[in-house]
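K.L.:
based on what follows, work out the 3D shape:
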Amino acid sequence: MACFTVPLAEAVVLTAVKKIAFKRNADSVINEAEMTKNQKIAVLKEKFRILEKMLYGGSFLLAVEHLYHGEISLVPPFLTAMKNPAEIPEMLREMATVGVGMALLTTVVWAAGIGISALVKNLKKKSADGIGLSGAAV
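P.N.:
Down below sits the predicted model:
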């Protein structure tokens, strides 16, 4: 019914927080060792942009799916569950369970992707420095 609104709300909050926290635009990143504070902020901002895209994209696709199945109308109150007061508790329960679950899963998958990316980057850096995966010098 309205489960897509929870990831959408997370995306809107993330966008607002990102705009407040990162007011400056940073230059492009050249080398991690030579990164300035602004460049590190730009990298962090890019990571949050990826989460934003995941949340907005998923919410959009779910909204289209709900529209297709007739759970959303293009006239107020937009959510068909809002037309019948008896259906509102069921809608809120779905938002609290399915919607929150989807938002949390999306955020966990994003965090895992960022963590794996950092791990691979560190492994590449170690192998470039002459240290193998076993920790012994090559």
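
K.L.:
okay, CA-based contacts and neighbour counts for the rest of this
P.N.:
Will do.

K.L.:
part of a strand, is K23?
P.N.:
No: with DSSP: H, G, I helix; E, B strand; the rest coil as the criterion, K23 is located in coil rather than a strand.

K.L.:
how close does it get to P76?
P.N.:
According to C-alpha to C-alpha, to the nearest Å, K23 and P76 sit 36 Å apart.

K.L.:
would you say T97 is within a helix?
P.N.:
Yes: per three-state DSSP, T97 lies within a helix segment.

K.L.:
another sequence for comparison is provided below:
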Amino acid sequence: MACFTVPLAEALAVTAVKHFTCRKTLKDAAAFKEKVSVLQKMLFGGSFLLAAEHVYHGEVVFYPPFLTAMENSEATAEMLHEMATVGAGMAVLTTAVWALGLGISALVKRIGLRKQTGAV
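P.N.:
Sure thing, here's the model as predicted:
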């Protein structure tokens, strides 16, 4: 129902961190900004697709209260439970996949550097 709001909130938090961190002078500010931008795109993209799917199924509407689950208390409780379980799970999994990608990228880079220097 509203599970897409959790990754969206994380995407907004990542955007704020990127904005304020990259304003300061960092050694690797460009590299950091590029890596965080990938996470931003993953979170915003996933949230957008989920929101579109929820609009298609009539769970999100363009008039107040916007989320149909907020019309009664039972549905609101179910929505909050879904946000806490499914939404948080999606946000954590997306971040974990991003971190795994960074780790694999660093490993491949390290192996490539070792092969170039001849130290295997």
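
K.L.:
onto which residues of the second structure does stretch 97-115 of the first structure map?
P.N.:
With TM-score structural alignment applied, stretch 97-115 of the first structure matches the range 85-103 in the second structure.

K.L.:
now the matching stretch: buried residues?
P.N.:
The neighbour-count check on stretch 85-103 of the second structure (16 or more other C-alpha atoms under 10 Å) flags 86-91, 94-95, 98 as buried.

K.L.:
for the first structure, which segments count as helices?
P.N.:
Assigned by DSSP state H, the first structure shows helices spanning 5-21, 37-68, 88-94, 100-128.

K.L.:
redo those as CSV? Include distance to A81 of the first structure.
P.N.:
Output for those, formatted as CSV (distance: least, C-alpha to C-alpha, whole Å):
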stretch, distance to A81 of the first structure
helix 5-21, 14
helix 37-68, 12
helix 88-94, 6
helix 100-128, 18
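
K.L.:
neighbours around the equivalent of F62 of the second structure over in the first structure, how many?
P.N.:
Under the alignment (TM-score structural alignment), F62 of the second structure pairs with L74 of the first structure. Applying other C-alpha atoms under 10 Å, we find 10 residues neighbouring L74 of the first structure.

K.L.:
A91 of the second structure touches L43, doesn't it?
P.N.:
Yes: A91 of the second structure lies in contact with L43 (C-alpha atoms under 8 Å); the separation is 7.5 Å.

K.L.:
overlap in contacts of these two?
P.N.:
The contact sets of A91 of the second structure and L43 overlap at 7, 10 (C-alpha atoms under 8 Å, 6 or more residues apart in numbering).

K.L.:
which residue is nearest the middle of the second structure?
P.N.:
Centroid-nearest residue in the second structure: L43, 2.7 Å away (criterion: C-alpha atoms, centre = their mean).
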